[in-house]
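Chemist: heads up, no residue letters with this:
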């Protein structure tokens, strides 16, 4: 396999998972009302909507700002703010879709030698290169899908 083929394989592989994870989030969210999307079913933890905002912030900063130079300025604390008055579930899910599309475009923009380029950003001192930040963001996304699945089970349990 040539370097170019490997680069294409890496981009396609990550792209597949980012797309699939966004689809899973949208599927789970379709079963929630706007109120459930923002409500915390437990006195601890986060709402489904706040986790989605957190994923948007994570990807927009680590990929958008640091690799694609989008100018996004992250306010991590606001991702977890309880009150999101006026923000509808569909609006947030559309923002997630746009963010994932940006990540997938970014993956396609990586040349063979870009994967090993040094990566530096606040909050990820242990990430040495671009390949590693894409991997870390993908794993982070998957981790939060697990939390969302748990929230969905709780909402289903409460409905019975």
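Modeler: Perfect, thanks for sending it. Just so we're clear, the structure is a prediction, and the values are computed from it rather than from any experiment.

Chemist: only C-alpha atoms for contact and neighbour calcs from this point on.
Modeler: Fine.

Chemist: these two touch, right, residue 4 and residue 114?
Modeler: No - here residue 4 does not reach residue 114: they are 11.3 Å apart, not a contact under Cα atoms under 8 Å.

Chemist: what's the distance between the most centrally placed residue in the chain and residue 142?
Modeler: Nearest to the mean C-alpha position of the chain, by Cα atoms, centre = their mean, lies residue 55 at 3.4 Å. Distance, residue 55 to residue 142, using Cα to Cα, to the nearest Å: 10 Å.

Chemist: Ok, residue 38 next?
Modeler: 20 Å.

Chemist: These two - which one has more neighbours?
Modeler: Neighbours were counted for residue 38 and for residue 142 using other Cα atoms under 10 Å; residue 38 has more, 23 against 18.

Chemist: here comes the other one, which I'd like you to weigh against the first:
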């Protein structure tokens, strides 16, 4: 290989490693929020036309499974996108967590199996009439951006319900903040 090919391969490998870190970070934040919510809070919505954390978990499991498992990984696509948003539960929190964790695990497995040169391969995805061809790298980036946005939505819904009882995540290597009340 020449220097240009080596550099592109290194960049591709770094992109895949960072994608896996971002997937893990978003999943960790979602786990942190779910640990603070009970089943009723998971299905609470600020108003009828908005999503609950439960709907968002179903949606993220469906999106990760479709994009990583089907579009990139070639598995059959059995997603029910409409059902992700119309479900009103109560599916138990443990079942939602299991579905989400399975989708995250499959996504991480697909990422772990990618090579830098596969990032440039194209895949067709989207609704039949609006399907588009995109490089695998673009699909990964769009999917993780989507995951990050909904992760922050889950944080907001959790904080909205818990108020002062919300426990902030402690970044690795940072000592806990002192309690201002002590």
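Modeler: Received it, and whenever you're ready, just let me know what you need. Everything numeric in this text was worked out from a predicted model, so none of it was measured.

Chemist: on that earlier part again, and the residue nearest to the centre of structure 1, what's its match in structure 2?
Modeler: Here residue 55 of structure 1 is matched to residue 60 in structure 2, going by TM-score structural alignment.

Chemist: Wait, that match touches residue 100, no?
Modeler: Yes - under the criterion of Cα under 8 Å, residue 60 of structure 2 makes contact with residue 100 at 7.1 Å.

Chemist: Contacts only, for the residue nearest to residue 90 of structure 2 when sequence neighbours are not counted.
Modeler: When the adjacent residues along the chain are set aside, residue 90 of structure 2 lies closest to residue 43, with 6.7 Å between them (Cα to Cα, 6 or more residues apart in numbering). Listed by Cα atoms under 8 Å, 6 or more residues apart in numbering, the contact partners of residue 43 of structure 2 are 52, 53, 54, 55, 88, 89, 90.

Chemist: Contacts only, for the first one.
Modeler: If you count contacts by Cα under 8 Å, 6+ apart, residue 52 of structure 2 has them with 42, 43, 44, 45, 46, 157.

Chemist: so which of these comes closest to residue 94 of structure 2?
Modeler: Among the contacts of residue 52 of structure 2, residue 42 lies closest to residue 94 of structure 2 (Cα to Cα), at 10.7 Å.

Chemist: Quick one: map the closest one onto structure 1.
Modeler: Aligned partner of residue 42 of structure 2 by TM-score structural alignment: residue 37.

Chemist: That match sits in which helix or strand?
Modeler: helix 34-38 (DSSP states H and E).

Chemist: count of neighbours near residue 75 of structure 1?
Modeler: Around residue 75 of structure 1 there are 11 residues (other Cα under 10 Å).

Chemist: which residues does it contact?
Modeler: Contacts of residue 75 of structure 1 (Cα under 8 Å, 6+ apart): residue 57.

Chemist: What does it correspond to in structure 2?
Modeler: That one, residue 75 of structure 1, aligns with residue 80 by TM-score structural alignment.
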